[in-house]
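Participant: missing the sequence, but the structure's below:
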């Protein structure tokens, strides 16, 4: 079985019933020109400036004032191989945020594990990073009026590299500690500020290399055991990504490229949250389910050139007042606890032809919504691929339990998006937090 640890920091108002107290508050970190308010972490007094040229527009360079919040140094009780971050932020026009992380090998002394947060350099992509440098995991804005949200391809160091939304070890030794930083930016000609409500990360021991692990690293599929979730199917609306094939070529033309935003849209609808008609009024009126197109536009990673960025999808969901994070589970038994609590999960899978009986397709990477279990313990999903049929009626289906675990756990490390209202009971069983 894998080892997984999740930790985050937030505005305390997000979880008034939390027993974690100070340890989960932004107050536990270091403020550098930022201020903690009831509305979130804000930019109070700039500590630097950045001349930034958005590579996805006309090449104009703009100057932004910058301030930071840095997490405490987090020592792991196991050597981990991957880190995935999540965040919730609001970015008024003229503002954006950058999420960064840095890691250190097991056994490093505290002074050298991650370096000094205030003086650490940032790897701007496309080159070698020195140990102690910050790896950028995302430049995020709610819309594209200020910058185009993006990851930074080409970041690599002696022991780590960034694969889109995942900071990954280069060898089995892995890492022993980690640290997050959020940098708040605002245009030099404005007093506006972004608002950051939460920052978090999940670290896990199973590293993924080229979408596959060695046989020795693969989890054994647990035999099904009776569960309160068996026979439970959550009433999650069904949307087909295949209905959107050919729409908006600049966003990868829908279809198979939109599995993640389509899944996110389904879960938002389940919680009765999501964009207003005014928000998606820009979508062609002849297109079905325009909120799916809107989700694709708001999660599109211009550096990755796709909508499948895990962190960007949960950041989009968090805009609607929801707790949204990327995490990893170790079995369907852990997933059952979420279903029993009324929380659907968006799961990342991949498989060759025949790997998932009844799917009707193969995939190098796909997102779907786990909505329940049959009476016999098989999984019930809203699969946006809809058997490659352009119909919302083809979305709800069931898959064999053991086959599903094999296309989910070894390929993505059990990656799921967990999305729910702040007042909903929090499922923590099976995870260190």
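Facilitator: Received the coordinates, thanks. Everything numeric here is computed off the predicted structure, so don't read it as measured data.

Participant: For the rest of this, base every contact and every neighbour count on C-alpha atoms.
Facilitator: Fine.

Participant: Now for the nearest residue to residue 432 once chain neighbours are set aside, how many residues are close by?
Facilitator: Distance criterion Cα to Cα, 6 or more residues apart in numbering; nearest residue to residue 432, sequence neighbours excluded, is residue 5 at 4.9 Å. Neighbourhood size, residue 5 [other Cα atoms under 10 Å]: 20.

Participant: want to compare, so here's the second one:
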């Protein structure tokens, strides 16, 4: 359940002065004329843009790629643009690959961003893999280099999936899976970006990755230690399978040893199975038959980031979920608990990321610098019902947490750790998984967030 603090950065922004100015300017005319002035709409904090339609794929710049239409449009290798060598840093092997590239149109998010997280949905059969990169324009007109946001393969027989450390242009850095402006208080923001996909295959074959979705969440969430409690709106509980990460303690040290390190894949597996998908017996044949819930071991292996040395890479978990039949998955941020209630109301659970001291979440029984759990509902009183994998058994996974406490630990961006020092909070990060053919109500709820 612990995410190394050095791999996650704080979202920071100096918005208090600007917010105060807006409030004064809105109040002025009303005081002078007596005419009511509508309250200023809150500035958006999050922007989502995902390319997934035939028109989207055709709108980008392709070099060797081919877009195809149909019920689920996508992108594949057509005629390779060239051949390259890849030296896998984790195996020591250098291998030749044919490749093709696609670059998205420039996207100007409605949020001048301090952080951007990319995610993608793809099928990568044996003998193929892909790389996702981001390049952007800053608010002062300067540009970034191309940053690698992930090297992905669903399996691990060709390359070992990996993030790339030590990427920085002196103004922003990549922290495992997140582009982050180094000094948000300076006012520097990312105001536009493009994504680049590179698809790889064994030379001389007809193999190809198939990409159905690629995009990013851009955000600028203000520094905040506390978040005001909201009013409950939804009472519903979803029937999501329950799995404990702690029943896997000591299993598969090569995938971070089970237990507290497996909160993310355990949560991901719960929702994959909620939507009626799961690994086949053949896919689970490698797991020790003495281990319970082998599908959790499978999820850990297939989300493991060999650079991060853990299973907590956010986009890798989304890509894992989307590797199942007709599944979509993204990493995003939600701006409020109300948005999460709207998803649960239409039958969509979410995996949320939070950090807290033991005394900050009544009933948890532990503290953590980073933990994933699955929100499956809300009580009539508005409290949060979560499948918390940090439980001693599957039967104990369902928890009810106090609304105000849970809302605060999830949405804040600053907190005090056990040593009394200021540490980061995730500011509403979550994974959303849903089927290719959602209900009309589900589609509407997703569209409201910009992730349909």
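Facilitator: Happy to help now that I have it. From a predicted model like this one, the values you see are computed outputs, not experimental measurements.

Participant: what's the TM-score here?
Facilitator: Counting by TM-score structural alignment, normalised by the length of the first structure, the TM-score of this superposition works out to 0.86. Behind it: 386 aligned residues with a Cα RMSD of 1.6 Å.

Participant: about what we covered before: and the residue nearest to residue 432 of the first structure, what's its match in the second structure?
Facilitator: The pairwise alignment with the second structure assigns residue 5 of the first structure to residue 47, based on TM-score structural alignment.

Participant: Would you mind getting the average deviation of the helix or strand containing that match from the first structure?
Facilitator: Element membership for residue 47 of the second structure (DSSP states H and E) is strand 46-51. Strand 46-51 of the second structure, aligned to the first structure and superposed, deviates on average by 0.5 Å (mean Cα distance after the TM-score superposition for the first structure).

Participant: ok, residues contacting the following helix or strand past that strand?
Facilitator: Scanning forward in sequence from strand 46-51 of the second structure by DSSP H and E, the next helix or strand is helix 54-59. Contacts with helix 54-59 of the second structure, where a contact means Cα atoms under 8 Å, 6 or more residues apart in numbering, come from 51, 67, 68, 69, 73, 74, 75, 104, 105.

Participant: Over to stretch 38-58 of the first structure?
Facilitator: Against stretch 38-58 of the first structure from outside (Cα under 8 Å, 6+ apart): 11, 13, 26, 32-36, 59-67, 147-148, 184-185, 193-197, 302.

Participant: in that stretch, what's buried?
Facilitator: By 16 or more other Cα atoms under 10 Å, the buried positions in stretch 38-58 of the first structure come out as 40, 41, 42, 43, 44, 46, 54.

Participant: and the contacts of helix 54-59 of the second structure as CSV, adding distance to residue 393 of the second structure and secondary structure?
Facilitator: Formatted as CSV, the contacts of helix 54-59 of the second structure follow (distance: Cα to Cα, whole Å; DSSP: H, G, I helix; E, B strand; the rest coil):
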residue, distance to residue 393 of the second structure, secondary structure
51, 40, strand
67, 46, strand
68, 46, strand
69, 45, coil
73, 41, coil
74, 40, strand
75, 42, strand
104, 45, coil
105, 47, coil
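
Participant: Mind picking the one among these that's closest to residue 448 of the second structure?
Facilitator: Residue 448 of the second structure has its nearest neighbour among the contacts of helix 54-59 of the second structure in residue 51, at 16.2 Å by Cα to Cα.

Participant: Next, count neighbours for that closest one.
Facilitator: The burial count for residue 51 of the second structure: 22, using other Cα under 10 Å.

Participant: Likewise for the one 10 residues further on?
Facilitator: For residue 61 of the second structure, the number of neighbouring residues by other Cα under 10 Å comes to 14.

Participant: so what corresponds to it in the first structure?
Facilitator: By TM-score structural alignment, residue 61 of the second structure lines up with residue 30.

Participant: Residue 194 of the second structure now?
Facilitator: Aligned partner of residue 194 of the second structure by TM-score structural alignment: residue 179.

Participant: Confirm that residue 316 of the second structure lies within a strand, as I assumed.
Facilitator: No. Looking at residue 316 of the second structure with DSSP: H, G, I helix; E, B strand; the rest coil, it is helix, so not inside a strand.

Participant: for the residue mapped onto residue 335 of the first structure from the second structure, what are its contacts?
Facilitator: Matched by TM-score structural alignment, residue 335 of the first structure corresponds to residue 340 in the second structure. For residue 340 of the second structure, the contact set (Cα under 8 Å, 6+ apart) comprises 334, 350.

Participant: any idea which element residue 340 of the second structure lies in?
Facilitator: Per DSSP H and E: helix 337-345 holds residue 340 of the second structure.

Participant: and that helix, how far out from the chain's middle?
Facilitator: 17 Å (Cα atoms, centre = their mean, to the nearest Å).
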